[in-house]
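> heads up, no residue letters with this:
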């Protein structure tokens, strides 16, 4: 007689094989500011669904160019809402799929305590050698930083001190390494256990255009279960709790 435990193990194994056969590998392009929360979300998503996420992180502008040139991404988590809409209009994204997964928050940050005050007055004082921003042509957070400086009337004076990173992740490295004394980054990048490391000014939302971050299902993933499941998971309570914990405002 075959032991019941053996049968149970065999059935469980067969179920795992069946699940693996149905599982997708999902190439996902993710805006650099969303690296940490996405890694956490993806890990839980993989555990719950069996699908495998293959994530690439970078600037939204560069991902747009790559997708238009045939890069086989199946999902794009952008740092804006314009790029997903444009991809849908151009036939590279699935109509009706985009939605906002987070509202980004911009901060002026220094790795050192006491450098950035809580009103951003350091920008007008100008007592620093370099300020880093992401390329405003490619990165929405970089464009937001330029917008803030212009609204405060300091852009022209600070232009000679600006160093530009290809992505907001590179901007973070410039500031963390001390190559730039301060820079505009996403709150999610500098928030650790609910507190900001170094010194920072959380920029008031009325000083820059709302950074509404949208996700879009791309045409290579439209008939696959994995990409669709990932979009659904992003809307769920578990993913949204992670997003909130990393300093993003809930999407409305």
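Thanks, I have it. All figures in this text were calculated on a predicted structure; none of them were measured in a lab. Residues are numbered from 1 along each chain as shown.
> can we go C-alpha only for contacts and neighbour counts from here?
Fine.
> excluding sequence neighbours, find me the nearest residue to residue 107.
Distances taken as CA to CA, 6 or more residues apart in numbering place residue 202 nearest to residue 107, at 4.5 Å, with adjacent residues excluded.
> this is the comparison structure:
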């Protein structure tokens, strides 16, 4: 099990690198990166931004450690969208000149079709034999999931059920294939896949630390006109409506 998940994580890293290799063909495009769990709304906002401004954009998605590493290596990423705590923790890997709030992240417990959960505490029942979550410390909702488990007093009790993978979309994939009975993901991904999941439960916000989803302006890009226009665009009604549609407000 562990070897397979490491292999999948390696493939995902390669996919992120491939995106950057391909982006070199579009020198001059505005480069944006974001946590993988926000791919759908960020992609939609970027398309709207391109349509409204004519400025071409490229993007990469992964856990924050992945995209931060790529930002450092390529020097091309002007903005990273993710949890402010994780961006702050990057230290010297990537430095930011400012943050713009997009919305508050919501942790949910999603479950596959064929499983019915009535409350988050049901993960400790026989209904759930496998619980998947993103990597703690590297992915926003891995950290939040770990905090929730600690709050419920389930860290040790459920250790044998838990499998960590690289990103939120990977957790969703395992839920959709039926390999995972339940998993911690964000509300954004849960809403985007609601017809394919068995359902989801919002985890009470007092069970984990506040998640502030922000756009971090990478140092060196703060005076770039395209970067400024994108950051300003995030505050427009159009962008806010897109994010709200995916549970970010």
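Arrived safely. Because the structure is predicted, anything quoted here is derived from the model rather than measured.
> rewinding a little: contacting residues for the residue nearest to residue 107 of the first structure?
Going by CA atoms under 8 Å, 6 or more residues apart in numbering, residue 202 of the first structure touches 105, 106, 107, 108, 118, 187.
> what sits against residue 134 of the first structure?
Each residue near residue 134 of the first structure by CA under 8 Å, 6+ apart is listed here: 141, 142, 143, 164, 165, 166, 167, 168, 170, 171, 184.
> pull the most distant pair out of the residues you listed.
For these, the farthest-apart pair by CA to CA is 143 and 170; their separation is 15.1 Å.
> would it be right to say that residue 217 of the second structure lies in a helix?
No: assessed with DSSP: H, G, I helix; E, B strand; the rest coil, residue 217 of the second structure is strand; it does not lie in a helix.
> name the element residue 146 of the first structure belongs to?
Following DSSP states H and E, the helix or strand that holds residue 146 of the first structure is helix 140-151.
> any idea how far apart the tips of stretch 164-171 of the second structure sit?
Terminal residues of stretch 164-171 of the second structure are spaced 8 Å apart (CA to CA, to the nearest Å).
> also stretch 30-40 of the first structure?
The first residue of stretch 30-40 of the first structure is 13 Å away from its last residue (CA to CA).
> what about the strands in the second structure?
Taking DSSP state E as the test, the strands found in the second structure are 30-35, 57-62, 77-83, 96-104, 107-111, 131-134, 162-165, 182-186, 199-202, 212-218.
> packing partners of the fourth one?
With contacts defined as 3 or more CA pairs under 8 Å, 6 or more residues apart in numbering; DSSP states H and E, the packing partners of strand 96-104 of the second structure are strand 212-218, helix 237-245.
> and for the second one?
Secondary-structure packing of strand 57-62 of the second structure (3+ CA pairs under 8 Å, 6+ apart): helix 2-23, strand 30-35, helix 39-53.
> what about 10 Å?
Under the contact criterion of 3 or more CA pairs under 10 Å, 6 or more residues apart in numbering; DSSP states H and E, strand 57-62 of the second structure touches helix 2-23, strand 30-35, helix 39-53, helix 64-74, strand 77-83.
> closest to the centroid, which residue in the second structure?
residue 37 (2.8 Å; CA atoms, centre = their mean).
> the first structure: which residue goes with that one?
Under the alignment (TM-score structural alignment), residue 37 of the second structure pairs with residue 33 in the first structure.
> ok, now residue 230 of the second structure?
By TM-score structural alignment, residue 230 of the second structure lines up with residue 230 in the first structure.
> which residues touch the nearest residue to that match once chain neighbours are set aside?
The shortest distance from residue 230 of the first structure to any residue other than its chain neighbours is 7.3 Å, reached at residue 45 (CA to CA, 6+ apart). Each residue near residue 45 of the first structure by CA atoms under 10 Å, 6 or more residues apart in numbering is listed here: 39, 51, 52, 53, 229, 230, 233, 234, 238, 239.
> return the residue of the second structure aligned against residue 45 of the first structure.
That one, residue 45 of the first structure, aligns with residue 49 by TM-score structural alignment.
> and its match, how far from residue 233 of the second structure?
Counting by CA to CA, the separation of residue 49 of the second structure from residue 233 of the second structure is 7 Å.
> on that earlier part again, against residue 59 of the first structure, how distant is the match of residue 37 of the second structure?
Residue 33 of the first structure sits at a distance of 9 Å from residue 59 of the first structure (criterion: CA to CA).
> what do you get for residue 25 of the first structure?
Residue 25 of the first structure sits 22 Å away from residue 59 of the first structure, going by CA to CA.
> between those two, which one's more packed in?
The residue with more neighbours, out of residue 25 of the first structure and residue 59, is residue 59; 25 against 14, by other CA atoms under 10 Å.
> which residues touch that one?
Counting by CA under 10 Å, 6+ apart, residue 59 of the first structure makes contact with 29-33, 78-79, 134-135, 137-141, 166-169.
> contacts only, for the closest residue to residue 116 of the second structure other than its chain neighbours.
Excluding its sequence neighbours, the residue lying closest to residue 116 of the second structure (CA to CA, 6+ apart) is residue 198, at 7.0 Å. With contacts defined as CA under 10 Å, 6+ apart, residue 198 of the second structure is in contact with 110, 111, 112, 113, 114, 115, 116, 117, 175, 176, 181, 182.
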